[in-house]
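1. based on what follows, work out the 3D shape:
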Amino acid sequence: MDRKEMVDYEAGRVSALSAPATPGTPTPLFSGQARVDSSLSYDRKSMSMQRCKCLPVDAPSFGSPPMCFTDFPTPDVSLTRKLGAEFVGTFILIFAATAAPIVNQKYNGAETLIGNAASAGLAVMIVILSTGHISGAHLNPSLTIAFAALRHFPWIQVPAYIAAQVSASVCASFALKVVFHPFLAGGVTIPSVSDGQAFALEFLITFNLLFVVTAVATDTRAVGELAGIAVGATVMVNILVAGPSSGASMNPVRTLGPAIAAGHYKSVWIYMVAPTLGALTGAAVYTLVKIQGEEGENPRPVRSFRR
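-> Prediction:
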């Protein structure tokens, strides 16, 4: 019997030395065995490599992994595409929501309040359904800030999103100025009540909007497929309630763009501050009352807004 045995592998030739067999000792079936790692050890290695290596912020319960500052899913869409979709979506929303009151003014009430509400609500719905899977379809700086504050959206992308939203609002407003001059003033949100009443209305209706948006966007038990319909319907209801009083902006860029194009800045601070505070409060309240993972049924996948 030879002292050396040669074992051929597909990747090459591997030689292994074996000691001479002792009389009475059975010969091994494989004298040159290579070490094969088990699936269990592979899983352990992969689990150790996936541990969080960033600064921990909190741990909800004992034994659960900590939440990190960088604990956001890896984006599957580039920021440039997100900003492009956010710009186009905001442009469509501001164009539709501002054009309806302008047409109403130009043609002596042809649109009516219901028409104004339907125009804005339907615009929100179609934009969410068409661009929600790309950018999340925020369309609203107050929503972007609220989601970032509650850690549903990375802060690092907030300035870029707000810049896209503001620029889209200004572009849409100047496009309307060219088309409907000199009736652009009809699309400016100016309160017909006192500043305090207008502030309260804008706060409350934005609270309602972000309560619904947070439900369909962050709660996996909500019917995410109907997010566009739910948010669009909420916008319509809010305009029917507050449209004649405060203009039912719910969105700083809904007021800012037309104000810049028309040169009307009366009480513009209300529409910058009240929607942002209402958005933060509405999103926070839903987060507090949301059913936790162990309390309800099996969750569904998260749909949109959180891009």
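2. rest of the way, CA atoms for contacts and neighbours
-> Will do.
3. distance of Thr281 relative to Ser48?
-> 39 Å (C-alpha to C-alpha, to the nearest Å).
4. of the two, which one has the most company?
-> Taking neighbours as other C-alpha atoms under 10 Å, Thr281 and Ser48 compare with Thr281 leading, 20 against 10.
5. who are the contact partners of the more buried one?
-> With contact taken as C-alpha atoms under 8 Å, 6 or more residues apart in numbering, Thr281 is in contact with Phe207.
6. hmm, try it at 10 Å
-> Counting by C-alpha atoms under 10 Å, 6 or more residues apart in numbering, Thr281 makes contact with Ala146, Phe203, Leu204, Thr206, Phe207, Asn208, Leu210, Phe211, Pro275, Thr287.
7. from these, which land in helices?
-> The helices in this structure, assigned by DSSP state H, contain Ala146, Phe203, Leu204, Thr206, Phe207, Asn208, Leu210, Phe211, Pro275, Thr287 from those.
8. for PyMOL, what selects the buried ones among those residues?
-> A single PyMOL command selects the buried members of the ones in helices among the contacts of Thr281 (16 or more other C-alpha atoms under 10 Å):
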select buried, resi 146+203+204+206+207+208+210+211+275+287
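9. any chance of the ones in helices among the contacts of Thr281 in JSON lines, with distance to Ala248 too?
-> Below are the ones in helices among the contacts of Thr281 laid out as JSON lines (distance: C-alpha to C-alpha, whole Å):
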{"residue": "Ala146", "distance to Ala248": "19"}
{"residue": "Phe203", "distance to Ala248": "10"}
{"residue": "Leu204", "distance to Ala248": "10"}
{"residue": "Thr206", "distance to Ala248": "9"}
{"residue": "Phe207", "distance to Ala248": "12"}
{"residue": "Asn208", "distance to Ala248": "12"}
{"residue": "Leu210", "distance to Ala248": "14"}
{"residue": "Phe211", "distance to Ala248": "16"}
{"residue": "Pro275", "distance to Ala248": "10"}
{"residue": "Thr287", "distance to Ala248": "24"}
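10. and for comparison, fold this next one:
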Amino acid sequence: MANNSATNEKHEVVLNLNSEDCKKFDDSDIQVAVPLLQKLVAEVVGSYFLIFAGCCSVVVNINNDKVVTLPGISIVWGLTVMVLAYTLGHISGAHFNPAVTLAHASTKRFPLKEVPAYIVAQVLGSTLASGTLRLIFSGKNDHFVGTLPAGSDLQAFVVEFIITFYLMFVISGVATDNRAIGELAGLAVGSTVLLNVMFAGPITGASMNPARSLGPAIVHNEYKGIWIYLVSPTLGAVAGTWAYNFIRYTNKPVREITKSASFLKGCEVE
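-> Okay, the predicted model is just below:
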């Protein structure tokens, strides 16, 4: 009798969990407590390797007769974002970008009090990476690896806004919505960065990241058009996350939603 009672109780708990998972479960409800210092170290390290790898591909391309090419540079940026997202995403969220941090905070998916520390960590990582590249590639091989508008400031502003909107829209879809397949988040975000760099790189440098532009600017003391790369990506990221936030809420049952989207988790509702 005691055994049956225990078994029934156990089954009841399991059924309740499954019900919650299908109807009301939100991935933001489950949080692993990671000390802020560990998060900041992860952001510094992640930002460092992101900027080092991406900007290094630019320098190598310039110094070696365009051997890397634009597609090659795009692939480097995309792959770097992808591997770092899978490596550090579970620790700090793998932002590496002040615009992403501010966008998440604007929708209350990130603590507002941690925003300043995250931004400092991201800019620090970018600056250290830019300094490392300048030490390695000195003399005639020392090239500015920051971002500069190829055309007008208005053109650069609009392009940066659009590509950052696109990036943040994808991030919001695959990384913040529990209906999406979370395991594909790094691949989706990395692919988006690759695509953006492919067509926007020759126009603006495809920053999408204030830290990516600010780090090299500090090291090389080159601030031409820097305001564009600080303001436009931030506005684009906030607009992108709010646009997705607007369409993510629905009264449709999960069964109906999953019929028309392949990137949603299968969750059967009885």
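11. returning to what we had before: between the ones in helices among the contacts of Thr281 of the first structure, which sits nearest Leu40 of the first structure?
-> Thr287 (38.0 Å; C-alpha to C-alpha).
12. what about stretch 259-274 of the first structure, how long is it end to end?
-> End-to-end for stretch 259-274 of the first structure, by C-alpha to C-alpha: 17 Å.
13. please apply the same query to stretch 246-265 of the second structure.
-> 20 Å.
14. show me what Val238 of the second structure aligns to in the first structure.
-> Alignment note (TM-score structural alignment): Val238 of the second structure maps to Leu280 of the first structure.
15. please, which helix or strand holds that match?
-> Per DSSP states H and E: Leu280 of the first structure is located in helix 268-289.
16. show me where the stretch 51-200 of the first structure has strands.
-> Along the stretch 51-200 of the first structure, the stretches classed as strands by DSSP state E, counting those that start in this stretch are 56-58, 67-68.
17. which part of the second structure matches the last one?
-> Alignment of strand 67-68 of the first structure against the second structure: no match, by TM-score structural alignment.
18. verify the stated contact: Ile75 of the second structure with Ser191.
-> Yes. Assessed by C-alpha atoms under 10 Å, Ile75 of the second structure is found in contact with Ser191 at 8.5 Å.
19. find residues that contact each of those two.
-> In contact with both Ile75 of the second structure and Ser191: Val81, Val197, using C-alpha under 10 Å, 6+ apart.
20. let me have the strands of the stretch 51-200 of the first structure in CSV, adding distance to Gly257 of the first structure and mean neighbour count as columns.
-> Converted to CSV, the strands of the stretch 51-200 of the first structure look like this (distance: least, C-alpha to C-alpha, whole Å; neighbours: other C-alpha atoms under 10 Å):
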stretch, distance to Gly257 of the first structure, mean neighbour count
strand 56-58, 38, 13
strand 67-68, 37, 16
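21. for Val88 of the first structure, which of those is the nearest?
-> Taking these one by one with C-alpha to C-alpha, strand 67-68 is closest: 32.4 Å.
22. helices and strands around that closest one, which ones?
-> Applying 3 or more C-alpha pairs under 10 Å, 6 or more residues apart in numbering; DSSP states H and E, one finds that strand 67-68 of the first structure makes contact with strand 56-58.
23. what comes up buried for stretch 209-225 of the second structure?
-> In stretch 209-225 of the second structure, counting by 16+ other C-alpha under 10 Å, buried: 209-220, 225.
24. show me the two of those residues that sit farthest apart.
-> Asn209 and His220 (17.6 Å).
25. right, and out of the contacts of Thr281 of the first structure, which lies closest to Asp58 of the first structure?
-> Thr287 (16.5 Å).
26. the closest one contacts Thr218, correct?
-> Yes. Taking C-alpha under 10 Å as the definition, Thr287 of the first structure is a contact partner of Thr218 at 8.6 Å.
27. output the longest helix belonging to the second structure.
-> If you go by DSSP H, the second structure has its longest helix at helix 36-63.
28. superposed on the first structure, where does that helix end up, distance-wise?
-> With mean C-alpha distance after the TM-score superposition for the first structure, helix 36-63 of the second structure departs from the first structure by a mean of 0.8 Å once superposed.
29. read off where that helix ends up in the first structure.
-> With TM-score structural alignment as the criterion, helix 36-63 of the second structure aligns to 79-106.
30. and stretch 212-228 of the second structure, by the same measure?
-> The aligned range for stretch 212-228 of the second structure is 254-270, by TM-score structural alignment.
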